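[1] Sequence and predicted structure, then a few things I'm wondering about:
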Amino acid sequence: MADAGAWTRGLMLYRSQKVLGLDIEPMQDHWLLLGEVQGSQREPYEVSIEMALMPDGQVDYWDSECECPVGSQCKHGVALMLKAAYQGLQLLGGNAPYPMLSPPSPEQVETQRLANLARAQESARLEAEAQLLRWLQELDRASGAATKAAHGDPAIHGAREDIRPEQFLYLLTVVGAHSPTPRLQMEAVVSYPKVTGGWAKPKAIKSAPYKGQAVYDQASDADHQVLQLMRAMPDSSRFSYNFNSSALPSGQAGLIALQQAASTGRLLLDDGKGGAGLPLQWGPPQRLSWHWQEVPNPQALEPSWTLRGQLADSHAKLCLNSPPLYLDAALGLCGPVQAEGIPTAQLDVLLKAPPLKPSALQKHQVALMQRLGKLPLPPVLQQLTTLQGITPSACLHLALTPPENAPSAGLIQAQLRFDYAGHRGWWAGQGSTVLIESAAGRVLLQRDAEAELDAITRLYDLGLMSAEKGLFGIPGDGPQQDWLHWADNGFSVLRDAGFEVTLDAALNHWITHADTLEVQLQPEGEEEATSPWFDLSLGMEINGQRHNILPWLPDLIAAAAASPLDPETGLPNIPPFVYLPSPNSQGFIRLPTDTLKPWMAALLELVNDRDHDFTGASLKLSRLDALRTGAALGEGAVWDGAQTLRDMVQQLSGQSELPQVPVPASVQASLRPYQQQGVNWLQFLRQHRLGGILADDMGLGKTLQTLVHIQIEKDAGRLSHPALIIAPVSLMGNWQRETERFCPQLRCLVLHGKERHAVADTMDQFDVVIAPYSLLQRDRERWLEAQWHLVVLDEAQNIKNASTNAAQVAGLLQTRHRLCLSGTPMENHLGEIWSLFHFLMPGFLGSQARFKELFRNPIEKQGDPERLHQLRARITPFMLRRTKAVVANELPPKVETVMRVELSGQQADLYETIRLGMEKTVREALTSKGLAKSQITILDALLKLRQVCCDPKLLKMEAAQKVKTSAKLEQLMEMLPEMLAEGRRILLFSQFTSMLTLIEAELKKCKIPWVKLTGQSQKRDALIEQFTSGQVPLFLISLKAGGVGLNLPQADTVIHYDPWWNPAVEAQATDRAHRIGQTQSVFVYKMVAQGTIEERILALQERKAALSESMYSGATARKQPLFSEGDLAELLKPLSI
């Protein structure tokens, strides 16, 4: 039998019309109900009920089965029962729906027992308790009758019958005026106005009106509508012969009938003698409020309490029509009553509440609260602590299943309990409200049944097996490896699903980790140089013993092939660990696969193309696969007889010297040692048909090393097709000058502007072709048809977004050899590294989605040092990077100073005003749209704050334009005259070109000469010449236009007026001065508004620099996420923090 909570929720489902269908089939000795009920899931649940009836229509027994997690006797079964009662009862042959549907009530049994005891002992106390319980039962029956009425109201007739009554008066009579539950009755009568005023004595309507009657012909449309609505009401005489035309106004039809009758001006109060009395108007709704009234009883030791309902207007009389009405004879009004959704049948019972003793109220407080709902409780009960509206915490305690119950009950048992503000328990099968005895006293707890059911459903969704008394078994329906992975990770999957988890001590050592992984590479056959195949063997050390891993791999790959493909990578999922039963204990041994993934990912990519024998002692790999695997494994591999392959890997990774390559005599430059090493490396890559990234710091001669490499190719006769240099427009002139200066024998062609079409067909006649990135898409067909010996991408971070047209066309170019030049191959995230290697060697780092899964997310979001080590080991052989530390003796020192400027006055007030507004805007955007879809809002907020720090005039706001001071600009104009007086040559960078315009205005006032370079500047070379020749001492440069491609060693001072998010971009700008050729110390000043967003930007710069440096060196990765939503809170902190 369903519990009270199931009956309550089932009734709600039925009222919400969630029962989608009902079939009733007679069986031999019972009835079968079949139907569908819409639950919380997308698809409805199928429900079946077997039910037997007694001869009087009462239910003998019923049993339900449902597809929902509860399974039987659930709310869905109750909803189907209600549907059968109200719409299909005639098929069952029952006489009254409510008795059939009422669940066995503990109050009914208790009432009978108390009544008998009261008669036997004449106990006033027990009689009072029985009186309360009878009243509660009446409320239950009233609730059921109200439900029946809500779903069983007859429809208003849609068409008029051919009845035409005469002109009418409408008299209202209070039926049962002296009872607690009076009702209004409306009667249609015929009358006429008297000459002396008022109406003649009304005449009753004895038969149905008909056309041709004088009164009928004079009746208005409103009269016709009133009479038609009255016929649709319950208790209406329907104008039958010998019956008065009266009705109890009910339903929407009753309200409309009263309103229309009032609109005719002929709605009157019966004078009590059958005549027309006071005229009535339709009044506004009145609210019904409730309170408990103390009833003194001198003969009793304690007073009683009774429930009272009261209208807002004390003169008005409450009439329990359905819906309820009021009558105010003093004001001549009648109208509707707002009873907060309480059905009329329940109002009837509530208003008849008997005097109730405190002792009975306290004993049955839970039942009273369940019935009263939102109505107030008696004052004597208000001292009871009530907990309601609390969402419980779902708590799981995990322990090993007792041996006698395993494995059928699962390897691990999870005990579920619900915690309501410290009150923890399992109350399945009890009511929605439970009374708890605690150390602080009695607590009345309102359970959140939906939250409890949701927690149980989540456990089912995770595959746990249900037992009894809140116990669930692990593993359940899922693969055993998944559950063991749960246990190995502290059951974080349960925590992520919203559970609070505690573990029994026996689970702490349930999983044993294997010790070490050993990988061996050796050639197949005796001669490594001639063998096209290599054997890869894998071993795992467990408790000092080595075990061959390869026989276990087929099961992994077969399981991965049978599982759904990863939606991001399109490849089978590979579990991070394999768990083997421990031979010496109850637990398991964990075999990690993450350490194998650098080569395992490549293996899975090849498995569809070739047959591999995983059951033997070794795995066969081609030479190229062996090189790739060896590069990924690095020092972790044991090289057995594969010396040539190992030497190649060591040369690529810098562990051994590369062959020295002579520099052609035609090169007009002397290479520094590190530059010679770079040329050796480029030639080594070319020899093995590999690509790479030359990632030297700015100013260390990447252009010269590349040109020497091309000259060597020409002298060796291998340059049968031109070398293509793709560079930003700002660097094309520098490439042409450097080629003419250092390698004059290389024939150079620059393709740019409209003139390019005239010379494009002559590309094959040149050794070097220089073109901008913008032409890759514009002249796509020309580039894709051409053959190239070498393609070089200068400032290769321009293709950091692999989805751009430039990146895609670059990847399709037909060339023998590919190179990337970039001092900052990764500026923001690891996806940029993937894009560069996708151009160099497609597939080397897998698909973009696979790379994100294996490397980017673990490194950037989780700070995984092991994944960082794996990625660095894989790409290091193909990336050569030397910092200025390598050539420290050849460069003068660089002194960096952070100059903090404090905002004050109106500028500080403006900053705080904007910060508060932007903080609210950003938080609302994050709440409604999330971080990913709030980028525009966030960037706009941060931009405004940065502009205030630079100069309020940058903001297009009326309030900002009123602020006439800028702390930074004032500090700058104090610095510049002093520096220039000392003979400094200054580069001043800002990312805001409008800020440079404001600085120009101040320079003009001080008569300080300058030149300015922005993206809009014409004759770029002429501007540079003015500074380098010493004509002007100050160079204003926008960060975007002059951050790269400028050689300005004549400057000895660099000022960054405002910080930029990317530290690499700032470093590039500084390196315009601090580069090879500089002979003086370089002083770098970073102007930062103290306590503002600019200081937070400096902190973010440090974090991004740490990520970049960790990719280029052996630095240890942070063991925390590198980026988070918390950064926004930091950026939006007020000035005082």
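    Received the coordinates, thanks.

[2] from here on, contacts and neighbour counts on C-alpha atoms
    OK.

[3] Which of the helices or strands spans the closest residue to Ala360 other than its chain neighbours?
    Spatially, and ignoring its direct neighbours in sequence, Ala360 is nearest to Glu129 (4.9 Å; CA to CA, 6 or more residues apart in numbering). In this assignment (DSSP states H and E), Glu129 forms part of helix 124-152.

[4] Who are the packing partners of that helix?
    helix 75-87, helix 97-101, helix 106-121, helix 344-351, helix 358-363, helix 365-372 (3 or more CA pairs under 8 Å, 6 or more residues apart in numbering; DSSP states H and E).

[5] and the comparison structure, right after this:
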Amino acid sequence: MASRFIEQLRRSQTHAASSLRSTQQLRYQLDAGAEALHLSLHVATVAPNGSIEATVPYRLQPAHLRHPPPFLSPDDRRLLNALSVHAPGWVQSSAGPLPDSLDLDWLRQLLDTRRVQDGEGNPMCWGTPVAAGCGWRVDPDDGCQRLVWELPEPLRPLPTRPPGYWDPTTGQCGEIRSEYPPAAVAWLANAPALPPDAVAAFLRDQGTRLASWGLPQPRPLPRRRLRPAPGGMLRLFSLPEGTPGTRDRMRLGFRYTDEGQEAVFEAGDAQSDCTVVAPDAGERLVFQRDPVREDGLRLQLHAALSSCAPRVQDVRDIAFAEPRGWVEAMTRVLPALRAEGWRIEIEPGFRQYWVRPDSVAVDTRWLDRDWFELALRIELDGKPVALLPLLARLHDRYPVSELRNMPADREIALSMDDGRQVLMPVGRVLHWIQIFGELLDGETIQGHLRLPASQATRLAELDDGATVFGADNTGLLEQARTLRRGVTTEDFRTPPGLHAQLRGYQRLGIAWLQQRQRLELGGILADDMGLGKTLQVLAHLMLERAEGRLHRPALVVAPTSVLGNWIAEARRFCPELRVLLLHGAARQPLWAAVDRHELLVTSYAVLANDLDQWRGQELSAVFLDEAQAIRNPRTRIHRAVRELRASARFCLTGTPLQNHLGDLWALLDFVLPGCLDSEAAFRRRYRRPIEDDGDTLRAQALFDRIAPFLLRRTKAEVATDLPAKTEVTLRLPLEGAQRELYELLRQRSLAELRATPGDHGPEPLNVLNALLQLRQLCCDPRLLDAERYRDTGSAKREHLRAMVRELVEEGRVLLVFSQFRRMLDWISEDLTESGIEHQMLTGRTQNRQAVIDAFRQGAGQVFLISLKAGGTGLNLTRADTVIHYDPWWNDAAERQATDRAYRIGQTQPVFVYRLLAEDTVEERVHALQIHKRRQLEGVYAAAESEGERLRLTHSELLDLLEQGG
């Protein structure tokens, strides 16, 4: 039972499927020409829903008319049979003209199939008759007259019997009806074409008969002789490749005009006159040449071209001895001749089509609040041409490295699709390439760029005095100019309620913050450590408060280590500012009071944990202190700060670049999303060319892009009242067992790395581990194994013990930094044994602020600090001596640590001692620090470095290990 049911179901499904199969049918395509109708046959596959799935040409086969395939209907067979009888040539053909012997009724039957379409795929059908008369039409080329049906637009006559029409707009065809007798209509179908000189004879022979039928008469075209003054004409063309002689030529001609009619003669033509038919006027104009005036035009041309070194090819043609002759002729001489009335015709494929733009202009329009569109265009002969696509193609002909070696005033050509070569100075082209890094991506550039609002500064970079800006650009351009112009101390106003004496550069920094806040943009305040970035931010907020703009709280996000410093500085400098610290386990109840405060302070880690609450909080501004904390865009902290909702965003850091240019991108990605494009685009356009290839053009372009959003002042530039800083590098030789152990460990590490190489040499992590062990050994072998090497001794530790004792006896106050916490523990033990009071700050310190305050208030002459725990955010100007026990990979971090003492408020000369184990990896690390410092300073100073890499490469790491010292 079940099997029969399944079989029945299968059969019903098969039947249903077969009924829904696609079917085939014959389709017709009809093209109406002036002399004949052209028909094409196709077999179309029609889907069940009526749509056409595919078509193939169909050849008319007589056998199909006797034994028709399924796609030929009875109507098709009748139509095709008539076609094959009247036109035997159609047999075995799929397309061709319809014979004149087919009458209009056959066309009607064809259209009634509803399977006819025109050449553009539009359906055709039969329409109602149209009444029409006829008239004689004069051919303007030869003056011949033809009697034709006169139909209203857009109807066109069809060459059928009886006459028919076709309406291209509706696809309708139908019969033309008239008052003429059948004999007249039949004669009209074969009416002759009458040359002008045959009209009189035709009227004598046929005029009476035409009149009896009511047909119009042809009209005579009398001749009228003219001798107007000629005008100059030049035709520019290039002969085919392989033609002997000069291929690029200029041919002289003369044109004679009268009331819109024109005759053209080439120089050297033997004919003395030319007849032109004027159908509307009903006459033939005979233009007679004026040799004297033509000679005058020829002399005018030769005089104008004399500076171009012309070379006459023959009577008609002119070429030039040097290529620059064409440039001069095309850009200076021919435009002047055109202005005097000469006609200049340029044929396609002409190779010397040189032009200079009339002007360069910038167009912008806002797409929405955060995006705008920018287009760069040139004017050629009064018509706009998009310039960005032309610049994008440039690298195919001129590599940028080649352009940079050219004089700035040299002209190069930008190629257009129509053959024109637009001449532009190299200096200006390089300037545009520098502004539009997209041009060097090797991708097709459209006529405009879609840019984030933060990139409006590009407008100011384009403002070179020679570029035209339309009225629509005014607001955007003014904002860009404001950003590029920056601020002066005249823009500063003293914040009421601020209890601090501000220095000149600080007043400038506050004005800069005010401007960026007003424009709702933001920026990076990248002053050196110790120049008072905290004070500048607090003063800025006090101004916002005084102006009534601090209607929403501002937020400071900082490392945990400096939260106490922000609270203390706010209480000290602006006690009226309502400050709320959101930190610690008891912070959640404080959220209810957020909107009653003007400054909120939290840490990066707490911000990430409280992100759900921060997402709903509107802020007037957000400031990231020690913003290098977000330099990795893939971290949880970076993603969290990106979600903050603030009118303006700021980064505060003395080291916007620590390791590579990606650090800078990460900071600006927070401040102004999109300012430096996507991370991938930034890496492609800037980071790789600058770091890997030394591309100074890209470096300068990057500097120009970031300059309006980065304010950086160094101590050497602005803090002239700071005391002197003396840096001393002490190289301490390793001796005895420590030296032997160092060499043994270095050789063993090299052997192990060579024994287990990866695909591209030893694994970087293994190399780093080996280097770490050598650096630990330089500090104290006990860092490797405290028990095994307890008696090996440490040259550096012994030197430090004596050095500290001597400096303390001199009354100096010391900061001692090391990256190894255990090393600080042992140094602390040495100080205790020597009776030297000291403080210590590491990642394990419980009450950081209490330790810091104790040292500031005079507890101890030595402060031991781990580089990570105390390298940033501390103001320790009580100290006048800094000792770096061991070098750190990142010179910027080391200098930040030094700036704990060497900062605003320091009144004593500062001495910085760097202890290095001689002939070891430490000396090599120090050399690399100097090398990287020079590169980073180059980027800050306009990025004119030689382009060595800004990061430590795998090969450099391995080189440290192999060479030891």
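    Alright, I've got the coordinates. These numbers were taken from a predicted model, which means no experiment stands behind them.

[6] Quick TM-score on the pair, please.
    The TM-score (TM-score structural alignment, normalised by the length of structure 2) is 0.55; 588 aligned residues with a CA RMSD of 4.2 Å.

[7] How many residues are close by the residue nearest to Ala360 of structure 1?
    24 (other CA atoms under 10 Å).

[8] same deal with Leu147 of structure 2?
    21.

[9] what's the distance between it and Val276 of structure 2?
    According to CA to CA, to the nearest Å, Leu147 of structure 2 and Val276 of structure 2 sit 21 Å apart.

[10] likewise Arg856 of structure 2?
    Taken as CA to CA, the span from Arg856 of structure 2 to Val276 of structure 2 is 105 Å.

[11] Compare those two (neighbour count), which wins?
    Neighbours per residue (other CA under 10 Å) separate Arg856 of structure 2 from Val276, with Val276 holding more: 20 against 16.

[12] The more buried one reaches Val286, doesn't it?
    Yes: with contact defined as CA atoms under 8 Å, Val276 of structure 2 reaches Val286; the gap is 6.4 Å.

[13] Identify the contacts common to these two.
    Counting by CA atoms under 8 Å, 6 or more residues apart in numbering, Val276 of structure 2 and Val286 have no common neighbour.

[14] hang on, the earlier thing: looking at the helices and strands packed on helix 124-152 of structure 1, which is buried most?
    Ranked by mean neighbour count under mean count of other CA atoms under 10 Å, those are led by helix 75-87, which reaches a mean of 25.

[15] got the angle between that helix and helix 124-152?
    70 degrees (axes from the mean of the first three to the mean of the last three CA atoms, to 10 degrees).

[16] start and end residues in structure 2 for helix 75-87 of structure 1, please.
    With TM-score structural alignment applied, helix 75-87 of structure 1 matches no range in structure 2.

[17] what sits up against that helix?
    By CA under 8 Å, 6+ apart, helix 75-87 of structure 1 touches 2, 5-14, 19, 22, 24, 33, 35-37, 39, 45, 47-49, 64-66, 97-98, 100-101, 148, 151-152.

[18] Check the offset of the following helix or strand past that helix from the chain's centre.
    Sequence order places helix 89-92 as the next helix or strand after helix 75-87 of structure 1, per DSSP H and E. Remark: helix 89-92 of structure 1 is offset 50 Å from the chain centroid, using CA atoms, centre = their mean, to the nearest Å.

[19] buried ones in helix 89-92 of structure 1?
    For helix 89-92 of structure 1, a neighbour-count test (16 or more other CA atoms under 10 Å) marks 89, 92 as buried.

[20] Can you spell out which helices and strands pack onto that helix?
    Secondary elements touching helix 89-92 of structure 1 (3+ CA pairs under 8 Å, 6+ apart): none.

[21] what's it in contact with?
    With CA under 8 Å, 6+ apart as the criterion, helix 89-92 of structure 1 contacts 24, 31, 97.

[22] cool, and stretch 666-685 of structure 2?
    In contact with stretch 666-685 of structure 2 (CA under 8 Å, 6+ apart) are residues 437-438, 440-441, 452, 454-455, 521-524, 627-628, 630-633, 638, 641-642, 648-651, 656, 662, 665, 698, 705.

[23] Read off where that stretch ends up in structure 1.
    Counting by TM-score structural alignment, stretch 666-685 of structure 2 corresponds to residues 835-854.

[24] Tell me which residues touch Arg649 of structure 2, please.
    521-523, 621-623, 670-672 are the contacts of Arg649 of structure 2 under CA under 8 Å, 6+ apart.

[25] If anything else comes up later, I'll come back, but that's it for now.
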